[in-house]
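Engineer: this one's structure only:
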């Protein structure tokens, strides 16, 4: 059983993948009443209505050989024999409880779009902030910083739950760390979310203590803990393993 730090808040975030794909990001997903998942070239995240064999059978039917599904749960999953589930670790959900002061963000940032995807993928593969594939940028706004034309840092929006938007893909090239770039980009993304009347949240592996400390300094508080499970078809070689925070 995965324990939670104190009393849970923000009940709408208890099922973020299911909620996002049932409303604001339904156009980016596929599934039915039993299972929902993002289109594979958008994100690997999936969710079941209930942790029952019929729902996992529906997930199996959606998956192609080599597909990876990332499923959040409160305990390690027990899946039918046609699937293989590996618990990757505890993931902390953190929510911004205070609004950011957006009067001075520092360095100039750039809007990132489809023309930047190759560089965005390269930066995430180097820094491993979490899954980022060809159409992940369709999930929301992404911004970045360049030095001499090279993308050195970025951050953006991922899951969109009614009333909430997730801050994600926060990454800085190793040569540029320690300069406050991650905090600046987080605050830019966060301020934009708050201007829309929404609440920012994020997910981070519990073992990533430095990231958790940064998020807490920026006003994010731990809300609940999930287990992140990597699901593949039994006997199939996963195409893109999950990684990151």
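Structural biologist: Yes, it's here. Note that the structure is a prediction, hence the values are computed from the model and not measured.

Engineer: Please make it C-alpha for all contacts and neighbour counts, starting now.
Structural biologist: OK.

Engineer: ok, which stretches of the chain are helices?
Structural biologist: Assigned by DSSP state H, the chain shows helices spanning 16-21, 53-62, 117-127, 181-195, 209-217.

Engineer: among the ones you listed, which is nearest residue 31?
Structural biologist: With CA to CA as the measure, helix 53-62 is the member of the helices of the chain nearest residue 31 (7.5 Å).

Engineer: For that closest one, buried residues please.
Structural biologist: 55, 56, 57, 58, 59, 60 (16 or more other CA atoms under 10 Å).

Engineer: Show the contacting residues for the residue nearest to residue 119 when sequence neighbours are not counted.
Structural biologist: Leaving aside its chain neighbours, residue 119 sits nearest to residue 151 (6.8 Å; criterion: CA to CA, 6 or more residues apart in numbering). Taking CA atoms under 8 Å, 6 or more residues apart in numbering, we find residue 151 in contact with 119, 120, 123, 144, 145.

Engineer: Just the buried ones from those?
Structural biologist: Using 16+ other CA under 10 Å, the buried ones in the contacts of residue 151 are 120, 123, 144, 145.

Engineer: residues contacting the first one?
Structural biologist: Yep, that's residue 120 we're talking about. 151, 154.

Engineer: which among the buried residues of helix 53-62 gets closest to residue 127?
Structural biologist: When those are compared against residue 127 (criterion: CA to CA), the nearest one is residue 59, at 29.7 Å.

Engineer: Apart from its neighbours in sequence, what residue is nearest the closest one?
Structural biologist: residue 35 (6.0 Å).

Engineer: now swap in residue 46 and tell me
Structural biologist: Using CA to CA, 6+ apart, the closest residue to residue 46 is residue 37 (3.9 Å).

Engineer: Run a quick neighbour tally on the one you found.
Structural biologist: Counted with other CA atoms under 10 Å, residues neighbouring residue 37 total 29.

Engineer: put this beside the first:
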């Protein structure tokens, strides 16, 4: 699914009261957070359809070593789907969020109901025991996420933002970090704890610590979880997150055949 946040139970894990008001008809940036990230702060990780003139692409995806997700500039615009078909190739799949029904010719091959939460009253504070994680820590991070399964974490995911970890006797036992980065917001993701160390509040301390860095930049933290994980939703609400939106995370397959050239 789209988010990689996890509670201490080993399962993936808000409208901010301080966020600017918006018109009811105006889409919120968090409704299409992946596109806002790829078109902005994460443009350096973005792949666009081959031959698309600079600045005109209506679809993009992350470098496959960074994240498996793709995004559409406007899911209601056929041009966005045409560009996505050019980008992924005939019969290939893409991971998207926020969609219910893809257009004719596209096939939904997987769908998970999600919950988007915003840190409306989250207490953000440093965790003295937490250490900054970087490329040298990737093998340990991959081992931990492979065991705890918080969601997609790849060998270059660490490049998306700040990742913090807690070690015990040299072993990485908990981590959390930053993923999507739409303007004014940062997603907390890959929150996970080794099964042998759960129930000690490590995940909560790391979430607060990552949020502290986000708040220092003047941004607002948010995260995602599976809608089926009601325990995770309750936990995050208990520490100051508020449910904002209930998106779907989907894997879709492009139509088989040669997509039309970009106009």
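Structural biologist: Arrived safely. What you see is a predicted model, and the numbers here were worked out from it, not measured in a lab.

Engineer: Can you calculate the TM-score here?
Structural biologist: Superposed pair, TM-score by TM-score structural alignment, normalised by the length of structure 1: 0.83. Supporting alignment: 224 aligned residues with a CA RMSD of 2.2 Å.

Engineer: quick revisit: neighbours around the residue nearest to residue 59 of structure 1, how many?
Structural biologist: Residue 35 of structure 1: 23 neighbours (other CA under 10 Å).

Engineer: now swap in residue 81 of structure 1 and tell me
Structural biologist: Neighbours of residue 81 of structure 1 using other CA under 10 Å come to 11.

Engineer: I figured it hits residue 232, correct?
Structural biologist: No - look at residue 81 of structure 1 against residue 232 with CA atoms under 8 Å: they stay out of range, at 10.9 Å.

Engineer: Now which residue in structure 2 aligns to the residue nearest to residue 46 of structure 1?
Structural biologist: Under the alignment (TM-score structural alignment), residue 37 of structure 1 pairs with residue 61 of structure 2.

Engineer: Next up, the contacts around its match.
Structural biologist: 38, 46, 47, 48, 68, 69, 70, 71.

Engineer: Distance check, the last one against residue 62 of structure 2.
Structural biologist: Translated: residue 71 of structure 2. 9 Å (CA to CA, to the nearest Å).

Engineer: quick one: common contacting residues for those two?
Structural biologist: Joint contacts of residue 71 of structure 2 and residue 62 (CA under 8 Å, 6+ apart) are residue 38.

Engineer: For the stretch 101-250 of structure 2, which segments are assigned as strands?
Structural biologist: 107-118, 131-133, 163-168, 171-178, 185-193, 220-226, 242-245, 248-253 (DSSP state E, counting those that start in this stretch).

Engineer: Would you mind giving those strands as CSV with distance to residue 32 of structure 2 added?
Structural biologist: Below are the strands of the stretch 101-250 of structure 2 laid out as CSV (distance: least, CA to CA, whole Å):
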stretch, distance to residue 32 of structure 2
strand 107-118, 12
strand 131-133, 28
strand 163-168, 23
strand 171-178, 17
strand 185-193, 12
strand 220-226, 13
strand 242-245, 11
strand 248-253, 12
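
Engineer: looking at those, which is closest to residue 33 of structure 2?
Structural biologist: strand 185-193 (9.0 Å).

Engineer: helices and strands around the closest one, which ones?
Structural biologist: Strand 185-193 of structure 2 is packed against helix 138-148, strand 171-178, helix 202-216, strand 220-226, with contacts defined by 3 or more CA pairs under 8 Å, 6 or more residues apart in numbering; DSSP states H and E.

Engineer: With respect to burial, which of those scores highest?
Structural biologist: Neighbour counts (mean count of other CA atoms under 10 Å) averaged over each of those peak at strand 220-226, with a mean of 28.

Engineer: Pull the distance from it to the chain's centre.
Structural biologist: 8 Å (CA atoms, centre = their mean, to the nearest Å).

Engineer: according to the alignment, that strand goes to what range in structure 1?
Structural biologist: Residue span in structure 1 matched to strand 220-226 of structure 2, by TM-score structural alignment: 199-205.

Engineer: Which residues outside the matching stretch are in contact with it?
Structural biologist: With CA under 8 Å, 6+ apart, stretch 199-205 of structure 1 has contacts from 89-96, 163-168, 190, 193-194, 211-212, 220, 244-245.

Engineer: sorry, back to before: could you export the helices of structure 1 as CSV, including distance to residue 140 of structure 1?
Structural biologist: Conversion of the helices of structure 1 to CSV gives the following (distance: least, CA to CA, whole Å):
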stretch, distance to residue 140 of structure 1
helix 16-21, 12
helix 53-62, 24
helix 117-127, 13
helix 181-195, 10
helix 209-217, 20
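
Engineer: ok, which pair from the buried residues of helix 53-62 of structure 1 is furthest apart?
Structural biologist: 55 and 60 (8.7 Å).

Engineer: Can you name the residues that contact residue 159 of structure 1?
Structural biologist: Residue 159 of structure 1 touches 16, 17, 20, 25, 139, 165, 166, counting by CA under 8 Å, 6+ apart.

Engineer: CSV for those residues, including distance to residue 68 of structure 1?
Structural biologist: Formatted as CSV, the contacts of residue 159 of structure 1 follow (distance: CA to CA, whole Å):
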residue, distance to residue 68 of structure 1
16, 18
17, 15
20, 19
25, 20
139, 18
165, 24
166, 21
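
Engineer: Quote the end-to-end distance of stretch 232-245 of structure 2.
Structural biologist: 15 Å.

Engineer: How much space separates residue 210 of structure 2 from residue 190 of structure 2?
Structural biologist: 11 Å.

Engineer: any common contacting residues for these two?
Structural biologist: Between them, residue 210 of structure 2 and residue 190 share the contacting residues 176, 177, 178, judged by CA under 8 Å, 6+ apart.

Engineer: closest to residue 100 of structure 2 among those residues?
Structural biologist: Nearest to residue 100 of structure 2, judged by CA to CA, of these is residue 178 at 26.2 Å.
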